[in-house]
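>>> Below are the sequence and a predicted model for it; my questions follow.
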Amino acid sequence: MPIGVGEVAPDFALSDQHGADVRLSGFRDIRNVVLVFYPFAFTGICTGELRALRDHLPLLEGADTAVLGVSCDTMFALRVFADREGLTYPLLADFWPHGAVAQAYGVFDEERGCALRGTFVIDRAGVVRWTVVNAIPDAREVTTLVRAVEELPR
């Protein structure tokens, strides 16, 4: 069961595509966070979604919000993927222990060994303020996500 609105987002530390450690609690009291879980890099729907986030990044960052993508891919695969697609926001490797962060958020598909399309908007206090979880074949709607971020208190 995915974590819900009003719950404190589970903290984590993962490596991004450059090998830097990113900790969710590092954003506390500083920026809101959009946490986007996706199944696999280099796949059609995921690539389209992450490009759409890239294209909407100025709106999200303008709302004092950091975007973090999370998949069970390796850091090395995420580096190639980010470079190829021009993705400048952190892509985090939930590779080992495999899917541990996706499991903590309730969006890990045990059968496929990957994350579902879970999206969590987390405020500066670390509380989930908006969430949606899509099945693997169902792309998320980025404009709805942007509206959710715009409604956060500033």
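Done, it's in.

>>> all contacts plus neighbour counts: C-alpha atoms, from now on.
Fine.

>>> quick one: the closest residue to residue 64 other than its chain neighbours from residue 126, how far?
Excluding the flanking residues, the one nearest residue 64 by C-alpha to C-alpha, 6 or more residues apart in numbering is residue 31, at 5.6 Å. Per C-alpha to C-alpha, to the nearest Å, residue 31 is found 10 Å from residue 126.

>>> And these two? Which one has more around it.
Taking other C-alpha atoms under 10 Å, residue 31 and residue 126 do not tie; residue 126 has more neighbours (22 against 19).

>>> one step back: so what's the residue nearest to residue 64 up against?
By C-alpha atoms under 8 Å, 6 or more residues apart in numbering, the residues touching residue 31 are 64, 65, 66, 123, 124.

>>> hang on, the second one packs against residue 33?
It stands for residue 65. Yes. Residue 65 is within contact range of residue 33, at 5.3 Å (criterion: C-alpha atoms under 8 Å).

>>> adding another structure so you can compare the two:
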Amino acid sequence: MPGAVVRDQHGEALRLSELWSQGPALLVLVPAAFSTHCTAELGALARDVDRFDDAGVQLAALSCDPVPALRAWAEERRYPFPLLSDFWPHGAVSRALGAFDEELGTSRRLSLLVRDGRVLWSLRNPVDRPRSPAAHEEVLDVLRAPG
């Protein structure tokens, strides 16, 4: 999975390992661009982006939507972090993470805090239950914890 290459909302190729090459990264998988819960989740992260930046955490979201949909969503909502497309091969990264919903053809709700290629924290929620802002802020506590 770290060697996987995805495209950001501008169509630029990004190797997932580049996300955490400069420090910890929070990768947030969402089912669908423009959906109510996904928009709320990413909106909360966007509002708190300074807290993550101050802690040196790179934020990124990933969905199985195509690049043009992610570009439109990012522009409309002005998300200050990359939106990554797992569109083709469809859901390959989500599958590798055990977070692909075969029935819906989307990513499941999964958040991963990764540092040096190691998962330090994760959170899974059902597709119909968004993650709370407080849940994502737990990663800041994880990074502050000794050891």
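Done, it's in. All values derive from a computational prediction rather than experimental measurement.

>>> how much space between the residue nearest to residue 64 of structure 1 and residue 12 of structure 1?
Per C-alpha to C-alpha, residue 31 of structure 1 is found 16 Å from residue 12 of structure 1.

>>> which of the contacts of residue 31 of structure 1 does structure 2 keep?
Using both residues aligned by TM-score structural alignment, their matches' C-alpha atoms under 8 Å, structure 2 keeps these contacts from these: 64, 65, 66, 123.

>>> Considering the residues you listed, which is situated nearest to residue 154 of structure 1?
Nearest to residue 154 of structure 1, judged by C-alpha to C-alpha, of those is residue 64 at 8.2 Å.

>>> Quick one: classify the spatially most central residue of structure 1 as helix, strand or coil.
Among the residues of structure 1, the one closest to the centroid is residue 36, at 2.1 Å (C-alpha atoms, centre = their mean). Three-state assignment for residue 36 of structure 1 (DSSP: H, G, I helix; E, B strand; the rest coil): strand.

>>> That one maps to what in structure 2?
Residue 36 of structure 1 maps onto residue 28 of structure 2 when the alignment is built from TM-score structural alignment.

>>> For its match, give me its contacts.
Shown in contact with residue 28 of structure 2 (C-alpha under 8 Å, 6+ apart): 59, 60, 61, 62, 109, 110, 111, 112.

>>> Now do it against residue 109 of structure 2, distance only.
8 Å.

>>> just the strands in structure 2 please.
For structure 2, the strands defined by DSSP state E cover 5-8, 13-15, 25-29, 58-63, 83-85, 100-101, 106-107, 109-115, 118-125.

>>> deepest of the ones you listed, which one?
strand 83-85 (a mean of 29; mean count of other C-alpha atoms under 10 Å).

>>> what does residue 79 of structure 1 align to in structure 2?
With TM-score structural alignment defining the correspondence, residue 79 of structure 1 maps onto residue 71 in structure 2.

>>> residues near its match, how many?
Residue 71 of structure 2 has 21 neighbouring residues, counting by other C-alpha under 10 Å.

>>> residue contacts, it?
If you count contacts by C-alpha under 8 Å, 6+ apart, residue 71 of structure 2 has them with 9, 10, 83.

>>> 10 Å - rerun?
Under the criterion of C-alpha atoms under 10 Å, 6 or more residues apart in numbering, the contact list for residue 71 of structure 2 reads 8, 9, 10, 11, 33, 77, 78, 82, 83, 84, 85.

>>> I am finished for the moment; much appreciated.
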